[in-house]
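Peer 1: when you get a sec, could you give me coordinates for this:
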Amino acid sequence: MRTLSLVFFLLSLTFCGKDKQEFAIQIALPSDPAQLDPLFCTDLTCQKLARFLHQGLFQLEKNTYISPWIQNSEKRESPTEEILVVQLRSTAPPIGDIHFSFTRLIQESYPRKEDYRFLKSVQLLSPSALEFRFQKGTSESEWKEKFSLPFASIIGKKEWEQNTLKTYGDYKLIEWKKNEYINMVSQNKESKNLPESIRFLILPQSTTSLFLYRKSKLDAFKLSDFLLSIPEATSQFTLTKKGRSVQYVTINQTNPCFDIHFRTALNLSIPREMIINKLLENHADLTYGPIPIPYLEKLNLHLNENDITYNKEKAISELKLSKCYPHILTKEIDFRMRGDDENQTKGRAIRQALAEIGLNIKLRPMEKAPMYKENGEAKGDLTLLTWYSDYDSVWNFLDPVFHPDKIGNGGNRSFYQNQIIGSILNKPNRNLSDAKQVIEIVTQEKPWIFLWSIQENYLVSKDFLRYNELADYL
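Peer 2: Sure thing, here's the model as predicted:
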């Protein structure tokens, strides 16, 4: 039945050019967002859409946080708190909407709430002035960074109370048909570098996207690894993004059998370089623990050597030292991943490597929503996941994915608990020395099977390339 529905969907797009005429650009997404409420924007699709829809008080431009809505700001002295008063420009959103959005950060429960514990209160001082009170010791760089993330985006209060979404980004949402499409139109009339309208088609399989691209009914989609060699993927029409992600396998820390010897065995069993070369066609980079090596190279941290290079014999030796050996060899280990072709292919390669050291791995392809839901409930033994950075900071690869207070859907999907790391991540003024310590502890304790940093490759059309800024939004 699903195959029949797909056939009719493709036929309708093939013989009807109406959609392409109505929308300047059409972009494929592999799945629906869980929702578009910025407080709950934790999945990749929502993060991508947030760049089009949402805007906060600050935004990152050329390594500097700027605010187009703040006219001036003033710090005030207090022995117990950091106090900031901001005066808004006339071009800013209504002050009631800004106050409402920041009040939600304080009062509501959401996955990234720990990131905003430093924000103690926000008060209206006048029709154009707001007062923010922060935890004592909170640095300017920290609150500016956090205020620039999607979670701190401004939304319309009145519209929200009426169960609709008003946003202040470059685009506004005009229609969302679940599992089919999301339509947006521009709110930035001055920009000629962005299209007036965009339709996002929900297309889980890249082969479907390629079919529509060849029919000139799609302008951009993410290329699966097995499509990188198609004739259309020339340098002119392929956009590549590097160093924004880490692909990994969570090792469920709630299982007492998965001790350090077991986790070390798993890491030693993966022939990363061979998989990158043969399966990913060299479109991925190695990592040091949870950090892409190309990203680390610009930080100059001088990390301790921690070798998890493929070594089957050493992996078997470590496995024999694990707490539940030899019983672990007869236990069926549940290995979950998204059900699309690309993730299943990687899952099979990883399962084969784990089977070669004697483990009984059951591959379980799943739909996105139930997989994330159950992973957040600590179900499953191993789960193949990808972490995409929200912003350009080494801390984004460490917090929230290893914070002991952000387990499950908060980001720490392996349920890893280390209070030393928690205390470092909670420091109001963290530095690179702190980051080095966290990286080395995590890499030594191995709550993940560390894999690689995937390179994202997008096939785009001539129409897409007409808009100079659009590539930055992918």
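Peer 1: only C-alpha atoms for contact and neighbour calcs from this point on.
Peer 2: OK.
Peer 1: what's the local residue count around residue 69?
Peer 2: 17 (other Cα atoms under 10 Å).
Peer 1: measure the spatially closest residue to it that is not a sequence neighbour to residue 98 for me?
Peer 2: Spatially, and ignoring its direct neighbours in sequence, residue 69 is nearest to residue 92 (4.7 Å; Cα to Cα, 6 or more residues apart in numbering). Plainly put, residue 92 is 9 Å away from residue 98 if you go by Cα to Cα, to the nearest Å.
Peer 1: before we move on, what about residue 137?
Peer 2: According to Cα to Cα, residue 137 and residue 98 sit 24 Å apart.
Peer 1: neighbour count for the two, which is higher?
Peer 2: More crowded of residue 137 and residue 98, by other Cα under 10 Å: residue 98, with 22 against 13.
Peer 1: here's the other one to compare against:
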Amino acid sequence: MKAKKNVFLMLLLSLVLVLAACGGDKSTNENEEKEKENAGEETTQTGGELVFVTPSDAPTLDPHGKNDTATTNVTTQIFDRLTEYAEDGSVVPSLATEFKNIDDTTWEFKLREGVKFHDGSDFTAEAVKLTIDRIIDPEFASPRAVVLNMIEEVIIVDDYTVQFKTKFPFAPLPAHLAHNAGSIIAPSAIKEEQSGGKKVDENPIGSGPFKLNTWNRGAEILLDKFEDHWNGAATVDTVKVIVVPEQATRVAMLETGEANVMLIGSSDVTRVEAMDQVEIDRVSGTRMDYVSFNLNKAPFDNMKVRQAIAMAINKDDVVQGILDGQGVAAIGPLAPTVVGNFQGLTPLPYDVDGAKKLLAEAGHADGFKTTLFVNEGSKERADIAELVQAQLAPLGIEVSIEIIEWGAFLDKTAAGEHEMFILGWTTVTGDADYGLYALFHSSQFGSPGNRSFYKNERVDELLDTARSEADQEKRNAAYKEISEILVEEVPMVYLQHPDFVHGMSGIEGLFVNFSGTPFFKDVKLKK
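Peer 2: Coordinates of the predicted model:
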């Protein structure tokens, strides 16, 4: 077993760049690999098929269609973006070659020439305008619009120059364009959809290193390498994404070599680390896992009920017990690595007696019955649900657990059909705006992120102010007040900030960014 760790200690945003520090350690097996290379022996091969196993199918292959991990993991391979997050966490050009501020509300991007889409057409400024206009169009109603809806207008200067006019000064724009929501779609695909033909979901034409071959919904997705990719063709010929809901089965496939890469559940990390021929890639990222409430339904519209539940859940039991120490307990919604995170928050204490008192004050001294939604395919979330069920029982709260298929889970929680649910949120941009605005602004109810249906006018005001403020210290002050309000009002129980741990069998060259997204372009199969 060889362990590879990329630990991001801090992402620092300074107008354009999101910077992070990273460190690594590798076991002595790497020395053996180096000895082979020094001896002239090739350890990898060109071509072949990379197998990625995942608990859930992508609900869509339209990068504007859903805001979820399964969609991101696949569409990242199909589409390119104007910018990307480098291995050190900085924002670097991709389909753009350079970018700069013209004035407080204007950004100019120079575009890369010679780029081809999968349909053979050229990448130009038209594709950028069509793509961004689509995602920010209120009639299209993309759940990912929040990532880029600060853009007011896209101006084509010439075929290879575009300008973005923003509604207010927005320093993190280059980082937001690196989000999967910034994936550039071929004009032919957008125009066909607009004329009543195939939707982008069925016709995902990008310029990325892989193109869609087949999609057997609910079972597998097959991607072929794009020979004409502007940055060179991928090393493997194909990527097969196989949907395997059972976590134990996925781990077994990794151990036997049937699968090459998978995201490892925290409870299985120790087991996988002990496997021969399996490597570990670990990233301390920007995710927060949580138990959320529907504030439109009683009794969760009562803050004392929410506080009582939060005080009755022992987060150490989650992190150290269920997750085997693979992360840190959360106090508020922002991970320590997120720019704008305030580290001096006072947590609600773990206090079962205090929780009982609050519940009685709320008029529920004898408790109540409720249902907790959990998505299929996550052993950890199912285990957390059982822990929550057990730890709320002394309060007289009887929790029924309902395991739901991923796509249906997203639809039900977006529609407000839930009472409680368990989910996670990754601050993909590394900046507090994305970690807070989508989850807690009242304009973002449902699929954009605010599935708690939380509304607080002061929080809305502060979020809007921080979005339009160029001074990072003033932004930090706003995020501090927001975080303090959110800890007190508990629209969700902030559980933990996990590491992203991927298991790799028979491959090398995998890159996983700080949001946990794997990139397959440079992966090579071992001989």
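Peer 1: could you get me the TM-score between them?
Peer 2: In this superposition the chains share a TM-score of 0.84, using TM-score structural alignment, normalised by the length of the first structure; 442 aligned residues with a Cα RMSD of 2.9 Å.
Peer 1: ok so, going back, burial of the residue nearest to residue 69 of the first structure, as a residue count?
Peer 2: So residue 92 of the first structure, with other Cα under 10 Å, has 16 neighbours.
Peer 1: same thing with residue 276 of the second structure?
Peer 2: 12.
Peer 1: three-state assignment of it?
Peer 2: coil (DSSP: H, G, I helix; E, B strand; the rest coil).
Peer 1: state the distance from it to residue 484 of the second structure.
Peer 2: Taken as Cα to Cα, the span from residue 276 of the second structure to residue 484 of the second structure is 46 Å.
Peer 1: ok, residue 353 of the second structure next?
Peer 2: 23 Å.
Peer 1: next one: residue 440 of the second structure
Peer 2: 13 Å.
Peer 1: looking at those two, which has the bigger crowd around it?
Peer 2: Neighbours of residue 440 of the second structure and residue 484, each counted by other Cα under 10 Å, are more numerous for residue 440; the result is 24 against 17.
Peer 1: would you map the helices across the stretch 251-400 of the first structure?
Peer 2: Shown for the stretch 251-400 of the first structure, the helices assigned by DSSP state H, counting those that start in this stretch span residues 260-268, 272-278, 293-297, 312-320, 341-355, 368-376.
Peer 1: which of the residues in the fifth one are buried?
Peer 2: What it means is helix 341-355 of the first structure. Across helix 341-355 of the first structure, burial judged by 16 or more other Cα atoms under 10 Å covers 341-344, 347, 350-351, 353-354.
Peer 1: helices and strands around it, which ones?
Peer 2: Applying 3 or more Cα pairs under 8 Å, 6 or more residues apart in numbering; DSSP states H and E, one finds that helix 341-355 of the first structure contacts strand 332-338, strand 360-366.
Peer 1: hmm, back to that, looking at the helices of the stretch 251-400 of the first structure, which is buried most?
Peer 2: Mean neighbour count (mean count of other Cα atoms under 10 Å) peaks for helix 260-268 among those, with a mean of 24.
Peer 1: that helix vs the second structure, average offset?
Peer 2: With mean Cα distance after the TM-score superposition for the first structure, helix 260-268 of the first structure departs from the second structure by a mean of 0.8 Å once superposed.
Peer 1: where does that helix end up in the second structure?
Peer 2: Aligning helix 260-268 of the first structure against the second structure (TM-score structural alignment) gives residues 303-311.
Peer 1: ok now that stretch, how far from the chain's centre?
Peer 2: Stretch 303-311 of the second structure has its average C-alpha position 27 Å from the chain's average C-alpha position, going by Cα atoms, centre = their mean, to the nearest Å.
Peer 1: can you pull the contacts of residue 165 of the second structure?
Peer 2: By Cα atoms under 8 Å, 6 or more residues apart in numbering, the residues touching residue 165 of the second structure are 105-107, 151-155.
Peer 1: and with 7 Å instead?
Peer 2: 105-107, 151-154 (Cα atoms under 7 Å, 6 or more residues apart in numbering).
Peer 1: just these now: which is nearest residue 268 of the second structure?
Peer 2: Among those, residue 151 lies closest to residue 268 of the second structure (Cα to Cα), at 42.3 Å.
Peer 1: can you find the partner of that closest one in the first structure?
Peer 2: Match for residue 151 of the second structure (TM-score structural alignment): residue 119.
Peer 1: likewise residue 211 of the second structure?
Peer 2: Checking TM-score structural alignment: residue 211 of the second structure goes with residue 172.
Peer 1: next one: residue 469 of the second structure
Peer 2: Under TM-score structural alignment, residue 469 of the second structure pairs with residue 429 in the first structure.
Peer 1: count of neighbours near its match?
Peer 2: Neighbours of residue 429 of the first structure (other Cα under 10 Å): 14.
Peer 1: helix, strand, or coil at it?
Peer 2: Criterion first, three-state DSSP; result for residue 429 of the first structure: coil.
Peer 1: leaving out the residues flanking it, which one is nearest to it?
Peer 2: Of all residues not flanking residue 429 of the first structure in the chain, residue 139 sits nearest, at 6.2 Å (Cα to Cα, 6+ apart).
Peer 1: check residue 511 of the second structure too.
Peer 2: residue 519 (5.4 Å).
Peer 1: do the same with residue 254 of the first structure
Peer 2: Using Cα to Cα, 6+ apart, the closest residue to residue 254 of the first structure is residue 415 (6.8 Å).
Peer 1: distance of the one you found from residue 60 of the first structure?
Peer 2: 31 Å.
Peer 1: neighbour count winner among those two?
Peer 2: residue 415 (27 against 15).
Peer 1: which position in the second structure pairs with that one?
Peer 2: In the second structure, the residue paired with residue 415 of the first structure is residue 453, using TM-score structural alignment.
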